[in-house]
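Chemist: this one's sequence-less:
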């Protein structure tokens, strides 16, 4: 049993999230938090997510199911089915998920941490489940953590303000603050959320801004640092994984993320066409997403560019370790702004000689700490200059930058992130109780 304080045992954890096979940083984060909770001795650890069929019928980018690594024994992956029939027009899936959380709480003994990642609609499911105990006269020893990535709140608030439907904005912000400990994945994200609250206050005369400023904490995404650090300890495995993909260590530049306009992959292809690395290295574009077919068509005549849409969890870190440089030229778009950059931090932890090339979009600087080659977002010439600069760097220079990046990224270790969340949430609960 994990003790954050002698009088505050925490025995169970529930993480509600858009989990695998969705290609989403929160999917990885929930896995890491669950694994950390298990390693720290919690009795019951559950990840609650959506039925596979529901995900396959959505427009979300998905991994090949065969490429997903299993969870450790002791972690339960729960995918509750919707409740109700055709007469219930909407909300059946939310009812199924919220009801499942209630079922878990009825079974558990001891204090339970419930964390929802990507607030909308998960925050409402969680708080509805918790409030059902309060309203029924039962008791649940539970504290709640609501993690907002930014777009989950700003998307709803922005649309609500634009359409004059302010009630939806008020619902989302109120639900966020209803959690015992509302957190954001970066300082940039918190600033976005506070600004959203300020706009709602200006329209409704509410008091969200002050509450958001004082109560919202920062919780950077949790990463399994040890899994990336140990990659370099097995060079034979690295060579084997690369060989199966037709690659050689230090022989390729790598992009890994959703293949979408906001990730800047189009800029990378454009910069690659005339950079000094062409003819010397390959460019591999790893991922899936709405722009995949467009990128495939654009690069079909470029024999030094390969698109991989089936990279497994196991391969990912090895490919990051072995690359000549790793590039995420993310740029702000109406539909998406990078609020942290989990893959950036993962690459930094994977080590190797290859430095990170990226932009200062959104929360990315909080992930890199400046230990990267940075270019102006959307500027193809500046991106090409970064690729050319890497080509001019010595191996020693690249290694120095890579080592500094790894040292910085160790702060995102999943066990430390989880412990800070628990301690902060318990302290917040004690403050409110007092």
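Modeler: Everything's here; your move. This structure is a prediction, so every number in the text was calculated from the model and none was measured.
Chemist: Please count neighbours and contacts with C-alpha atoms only from this point.
Modeler: Will do.
Chemist: From residue 17, how far out is the closest residue to residue 325 other than its chain neighbours?
Modeler: Take residue 325 and drop its neighbours on the chain: the residue closest to it by Cα to Cα, 6 or more residues apart in numbering is residue 354, 4.1 Å away. Residue 354 is 32 Å from residue 17, where distance means Cα to Cα, to the nearest Å.
Chemist: now the residue nearest to residue 325: how far from residue 234?
Modeler: 18 Å.
Chemist: Looking at those two, which one has more neighbours?
Modeler: Taking other Cα atoms under 10 Å, residue 354 and residue 234 do not tie; residue 354 has more neighbours (29 against 9).
Chemist: Which secondary structure state does the more buried one sit in?
Modeler: Using DSSP: H, G, I helix; E, B strand; the rest coil, the structure places residue 354 in coil.
Chemist: Would you check that it makes contact with residue 321?
Modeler: Yes - assessed by Cα atoms under 8 Å, residue 354 is found in contact with residue 321 at 7.4 Å.
Chemist: Which strands and helices lie in contact with the top helix by length along the chain?
Modeler: Counting residues, the longest helix found in the chain (DSSP state H) is helix 414-433. When contacts are defined as 3 or more Cα pairs under 8 Å, 6 or more residues apart in numbering; DSSP states H and E, helix 414-433 sits against strand 2-5, helix 25-39, strand 142-148, strand 181-184.
Chemist: got the contact list for the first one?
Modeler: Outside strand 2-5, the residues that touch it by Cα atoms under 8 Å, 6 or more residues apart in numbering are 9, 10, 11, 40, 41, 42, 419, 422, 423.
Chemist: who touches the helix or strand harbouring residue 15?
Modeler: Residue 15 belongs to strand 12-16 when assigned by DSSP states H and E. Strand 12-16 has contacts (Cα under 8 Å, 6+ apart) with 30, 34, 37, 42-49, 108, 110-117, 122.
Chemist: Show me how far that strand is from its chain's centre.
Modeler: The chain centroid and the centroid of strand 12-16 are separated by 17 Å under Cα atoms, centre = their mean, to the nearest Å.
Chemist: Below is an additional structure, to be compared with the one above:
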């Protein structure tokens, strides 16, 4: 097998990650940070995260963390936010042009580069377009690409294109994905969704996307910084909780994006119906499109005085909140606009300790939790109430054993392991060898 000079030359190796990065509240924003940090340890001499300007993120309405609560990146990681290209006469695509143009510059300076895109649309599309443009310049191009498909790529883009018979848009996304040297999906569930959607396109239009996806798409679970959550200092947990008026074991926790698919309304009803939670609070931490609706919904609950919303949780507070909870509940459910294709927050909670995880088997959640969580049906507040009652009655030694098994299972998603597995895929024979001028 030919050597890959862009990968083996440790004197000049660059990693470029294209993603919706901080301050966006999204598990894959954190995954990008984790891959970047792991790359520094693995010998990459330059790591860049190429993302969107803050003002553009605000304009989109995406749920965002407080800007002053974002943990700093390590020295050696540069976050770039390319500005838009053009003015008001360009009705759309101005920011994408800025991002793609910056990638072309990075891909043509002769530095061996690994480019990882998280989300097919628009990030993988941008990388694929940038590689094509870079190769046409005639300048030295030493770039290898990894494209990671996540849940909303399928539910929000590919599958919707199939349902609306928008062949061109679906073909654009899938062909950009398959143009990558290593196409991966965040779970087996996601991989199967991609293949099913591709097969539907093939059946309708005579294309051959499904066979290519079946042959080439591998699984790469999200990269998590396990050290951030493991063995939190009890004194630190107690002090951080005190700032919120909480004590260890005094609350049930939800921590994720506030969207209908997350099942927070079911959790509110289940909490209200649980006698075992009579002396506890329900802490709902996060932000998102359903934030105001859920606040109004909670205000009408018979236990409204015991429901607390936190929309300003910073990076350093996540582990203490998880470690101190009596139970962590994420009753996610499939929706046309979103299906939980893994469940990063669940794994983080499993690492942090605290009370048991209660969740559903929606999408790829089973791959995230294994047999270490209590599973309830979707859309079933009564089952949530029963699970909470069971948790509150659980002996301390049983809770401790469940927490230990959950932590051990979650360690497989450590960012170093995930990056090593990705890098290992680059040495497989089917990886495209790009010409180096």
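Modeler: Noted; the coordinates are in hand. Predicted, not measured: the structure shown is a model, and the values here were computed from it.
Chemist: State the three-state secondary structure for residue 72 of the second structure.
Modeler: Quick answer, by three-state DSSP: residue 72 of the second structure is coil.
Chemist: State the number of residues packed around it.
Modeler: Neighbour number of residue 72 of the second structure under other Cα under 10 Å is 10.
Chemist: With residue 304 of the first structure instead?
Modeler: 17.
Chemist: How about residue 100 of the first structure, nearest residue that isn't a chain neighbour?
Modeler: Residue 100 of the first structure sits nearest to residue 80 (Cα to Cα, 6+ apart), 6.6 Å away.
Chemist: Contacts only, for that neighbour.
Modeler: Applying Cα under 8 Å, 6+ apart, the residues near residue 80 of the first structure are 48, 49, 50, 51, 93, 96, 97, 100.
Chemist: What subset of those is buried?
Modeler: With neighbours counted by 16 or more other Cα atoms under 10 Å, those contain buried members at 48, 49, 50, 93, 96, 97, 100.
Chemist: So which residues of the second structure form strands?
Modeler: Using DSSP state E, the strands of the second structure run over 14-18, 46-50, 77-80, 113-118, 143-149, 182-185, 218-219, 251-255, 281-285, 307-310, 327-330, 357-359, 374-375.
Chemist: matching residues in the first structure for the second one?
Modeler: Meaning strand 46-50 of the second structure. Mapping strand 46-50 of the second structure onto the first structure (TM-score structural alignment) gives residues 44-48.
Chemist: Give me the residues contacting the matching stretch.
Modeler: 11-17, 19, 30-31, 34, 37-38, 74-80, 97, 108.
Chemist: Now restrict those to buried residues only.
Modeler: Here, 16+ other Cα under 10 Å leaves 11-17, 19, 30-31, 34, 37-38, 75, 77-80, 97, 108 buried among these.
Chemist: Check the gap between the aligned partner of the residue nearest to residue 100 of the first structure in the second structure and residue 32 of the second structure for me.
Modeler: Alignment note (TM-score structural alignment): residue 80 of the first structure maps to residue 82 of the second structure. Using Cα to Cα, one gets 17 Å for the distance from residue 82 of the second structure to residue 32 of the second structure.
Chemist: Contact partners for residue 290 of the second structure?
Modeler: Counting by Cα under 8 Å, 6+ apart, residue 290 of the second structure makes contact with 258, 259, 260.
Chemist: Just give the closest residue to the aligned partner of the last one in the first structure, not the sequence neighbours.
Modeler: Residue 260 of the second structure is assigned residue 261 in the first structure as its aligned equivalent, the criterion being TM-score structural alignment. Leaving out its chain neighbours, the residue that sits closest to residue 261 of the first structure by Cα to Cα, 6+ apart is residue 291, at 6.8 Å.
Chemist: Quick one: map the one you found onto the second structure.
Modeler: Per TM-score structural alignment, residue 291 of the first structure is aligned with residue 290.
Chemist: Based on its surroundings, how many neighbours for the nearest residue to residue 404 of the first structure once chain neighbours are set aside?
Modeler: Nearest residue to residue 404 of the first structure, sequence neighbours excluded (Cα to Cα, 6+ apart): residue 371, at 6.5 Å. For residue 371 of the first structure, the count of nearby residues is 22 (other Cα under 10 Å).
Chemist: May I have the residues that are in contact with residue 371 of the first structure?
Modeler: Contacts of residue 371 of the first structure (Cα under 8 Å, 6+ apart): 356, 401, 402, 404, 405.
Chemist: ok, now residue 393 of the second structure?
Modeler: Per Cα under 8 Å, 6+ apart, neighbours of residue 393 of the second structure: residue 276.
Chemist: State the distance from it to residue 355 of the second structure.
Modeler: 12 Å.
Chemist: again, but for residue 199 of the second structure
Modeler: The value you get for residue 199 of the second structure to residue 355 of the second structure, if Cα to Cα is used, is 42 Å.
Chemist: got it, and residue 99 of the second structure?
Modeler: 43 Å.
Chemist: before we move on, the earlier item: quick one: contacts for the residue nearest to residue 325 of the first structure?
Modeler: The neighbourhood of residue 354 of the first structure, defined by Cα under 8 Å, 6+ apart, consists of 250, 321, 322, 323, 324, 325, 326, 398, 399, 402.
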